[in-house]
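Q: Got a sequence here, can you model it:
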Amino acid sequence: MKADPFAQLSLLDLQQQDSTLAQLAHRKRTLPELATLELLAERRKELDGERVENETRVSDLTRDQRKADGEVENVKARRQRDQQRMDSGQVSSPKDLQSMQHEVTALDRRIRTLEDEELEVMEALEEAEAVLTRVRDELGVLDAQSAESESTRDRAVAELDGQAADTQTERELTAAKIPDSLLTLYDKVRAQHGGLGAAALRQRTCGGCRLELNGADLRELAALPSDEVLRCPECNRILVRTSESGT
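A: The predicted structure follows:
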């Protein structure tokens, strides 16, 4: 293939621009904030599970406390009624009075038992509410950290996108200087060689594979006209002659 030497030199500019675009894309994919946000999201998922679990526990204990309060009040009310009947003299039979006194004693024991159970529920509820508050506070801190990381990420992405847009504009201007046939070859070779399709030949060394060409290869390349598109005999990338080629 033949191409104007200046068009071939433009390939080096194009390659640099493509390499810059690839680097910018890599930086965008590997921003540290992305890893940070992923870790924060995982931790938030864990905390959200804890939040739901503790909200359920608080709800259950709140219901248990209301039930315990109601049971205590019911037994106290019954005990009060029995005591009032005895105090008012409504119970005249000694046998009935003795039976009622036994019942009041039993109710007193029942009240103490229920109040102990009520206290246990209250303590468990206070503990569960404290845990829930801690989890909610940690979620708030986590959300603030996520918002800050997202803001930092967005600024970095905007800056990288801006640089990529500028570089892409420069690339389009450079590509316009290169014949379609050479541009097609460059794109094909670049796709086959990890994004590096053209390299300068400097001091007898290919800038693509970094290997020094032997004397026979150099003499063969030097014998070709300046508009002949060269290929590296080692890596097959497009070789662009420069003033430092050594040919």
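Q: From now on I want contacts and neighbour counts done on CA atoms only, so please keep to that.
A: Will do.
Q: Please name every helix or strand in contact with the one helix or strand E117 maps to.
A: Element membership for E117, per DSSP states H and E: helix 94-175. Contacts defined by 3 or more C-alpha pairs under 8 Å, 6 or more residues apart in numbering; DSSP states H and E place helix 94-175 against helix 5-29, helix 32-88.
Q: Now show me the structure for the sequence below, then we'll compare the two:
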Amino acid sequence: MKADPAVQRRLLDLAEVDAELARVTHRRRTLPEIAEIAEVEQLVRTKQDALVAVETTLGDLDRDVKRQETEIDQVRARTDRDRKLMQSGSVGAKQLTDLEHELATLQRRQGVLEDDLLELMERREAVESDASFARVELDKARQTLEDASRRRDAALADLEATETRRTADRTIMAKGFPDDLLKLYDRQRAQRGVGATVFQSRSCGACRIELDRSALSKVKEAPADEVVQCEECGAILVRIAQPAGA
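A: As a prediction, this is how the structure comes out:
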């Protein structure tokens, strides 16, 4: 294949654009914010689970407190009823003795219930403190996730802008190459990642392998308008002026 040396040299400009587009694609897949977001999303789920667990415990304690308060109210109501009955003077000696015994039992029961209620209230206070802490921690995790998402979106927007600009540049540049040369370049780039590279100091700029004497002679002896490819990786070797003796 033949191509004007100046046209071949412009392949290096095209290769640089393609390399930048490849870097954009790679960076889009490997943004540190992506891994950070995945990690923080897991943290948010963990914090949510912790909050749900502590709020469940808090709800259970609230029900226990309410049940305990209801039972205390019932004991107090029974106590008030017995006292009023004793004070009415309408009960006999036997019933009066029974009421006095029941009142003593109710007072002891009320004392036990109130002690249990106090313990429940203390436990609830501690759990409420845990719940408040869990809410703060969840809010922090959500804020961290929001921040990471914002930074990811900004980075992706920058990459999108770069990709759009350089894709437009490539479209314009590609029109300046013969179809057969461009097809060869694109095919090689699709297969090996690099379509064209500079040949300098006896080495291929793509695979970095120094040519042996035989291959070097073929490259140097090829006409300037001959399209030469690396025997190792297939990249188009764009020959530029060599220092004397190179």
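Q: Could you look over the helices and strands packed on helix 94-175 of structure 1 and pick the most buried one?
A: helix 5-29 (a mean of 18; mean count of other C-alpha atoms under 10 Å).
Q: Let me know which of the helices and strands packed on helix 94-175 of structure 1 is the nearest to D161 of structure 1.
A: Among those, the nearest to D161 of structure 1 by C-alpha to C-alpha is helix 5-29 (8.1 Å).
Q: thinking again about what came up before, average separation of the helix holding E117 of structure 1 from the aligned part of structure 2, please.
A: In the superposition against structure 2, helix 94-175 of structure 1 averages 1.5 Å from its aligned positions (mean C-alpha distance after the TM-score superposition for structure 1).
Q: Show me which positions of the helix or strand that that helix is followed by end up buried.
A: Moving toward the C-terminus from helix 94-175 of structure 1, the next helix or strand (DSSP H and E) is helix 180-192. Buried residues in helix 180-192 of structure 1, counted by 16 or more other C-alpha atoms under 10 Å: L182, L183, L185, Y186, V189, R190.
Q: Over to stretch 229-237 of structure 2?
A: Q229, C230, C233, G234, A235, I236, L237.
Q: Residue nearest the middle of structure 2, spatially speaking?
A: I37 (1.7 Å; C-alpha atoms, centre = their mean).
Q: which residues touch that one?
A: L145, A148, S149 (C-alpha atoms under 8 Å, 6 or more residues apart in numbering).
Q: cool, E228 of structure 1 as well?
A: With contacts defined as C-alpha under 8 Å, 6+ apart, E228 of structure 1 is in contact with M1, K2, A3.
Q: okay, the residues you listed in a markdown table with distance to R78 of structure 1, neighbour count and secondary structure next?
A: Putting the contacts of E228 of structure 1 into a markdown table (distance: C-alpha to C-alpha, whole Å; neighbours: other C-alpha atoms under 10 Å; DSSP: H, G, I helix; E, B strand; the rest coil) gives the following:
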| residue | distance to R78 of structure 1 | neighbour count | secondary structure |
| --- | --- | --- | --- |
| M1 | 108 | 9 | coil |
| K2 | 110 | 14 | strand |
| A3 | 108 | 15 | coil |
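Q: hmm, which of the residues you listed are common to structure 2?
A: Cross-checking the contacts of E228 of structure 1 against structure 2 gives M1, K2, A3 as conserved contacts, using both residues aligned by TM-score structural alignment, their matches' C-alpha atoms under 8 Å.
Q: Closest one of those residues to E244 of structure 1?
A: The closest of the kept ones among the contacts of E228 of structure 1 to E244 of structure 1 turns out to be A3 (C-alpha to C-alpha; 19.7 Å).
Q: isn't M1 of structure 2 right next to Q229, touching?
A: No - applying C-alpha atoms under 8 Å as the test, M1 of structure 2 and Q229 come out as separate, 10.4 Å apart.
Q: Work out for me the element V240 of structure 1 sits within.
A: Taking DSSP H and E as the definition, one finds V240 of structure 1 inside strand 238-241.
Q: quick check: that strand aligns to which part of structure 2?
A: Matched against structure 2 by TM-score structural alignment, strand 238-241 of structure 1 falls on residues 236-239.
Q: distance from the matching stretch to structure 1 after superposition?
A: Mean for stretch 236-239 of structure 2 is 1.2 Å (mean C-alpha distance after the TM-score superposition for structure 1).
Q: got it, and stretch 54-64 of structure 2?
A: Following superposition, stretch 54-64 of structure 2 is found to deviate from structure 1 by 1.8 Å on average (mean C-alpha distance after the TM-score superposition for structure 1).
Q: got the contact list for that stretch?
A: Residues outside stretch 54-64 of structure 2 that contact it (C-alpha under 8 Å, 6+ apart) are L120, R123, R124, V127, E128, D130, A131, A134.
Q: Now which of the residues you listed would you call buried?
A: So, by 16+ other C-alpha under 10 Å, the buried ones in the contacts of stretch 54-64 of structure 2 are L120, R124, V127, E128, D130, A131, A134.
Q: contacting residues for the closest residue to the first one other than its chain neighbours?
A: Read it as L120 of structure 2. The shortest distance from L120 of structure 2 to any non-neighbouring residue, by C-alpha to C-alpha, 6 or more residues apart in numbering, is to V65 (6.4 Å). Contact analysis of V65 of structure 2 by C-alpha under 8 Å, 6+ apart lists L117, L120, M121.
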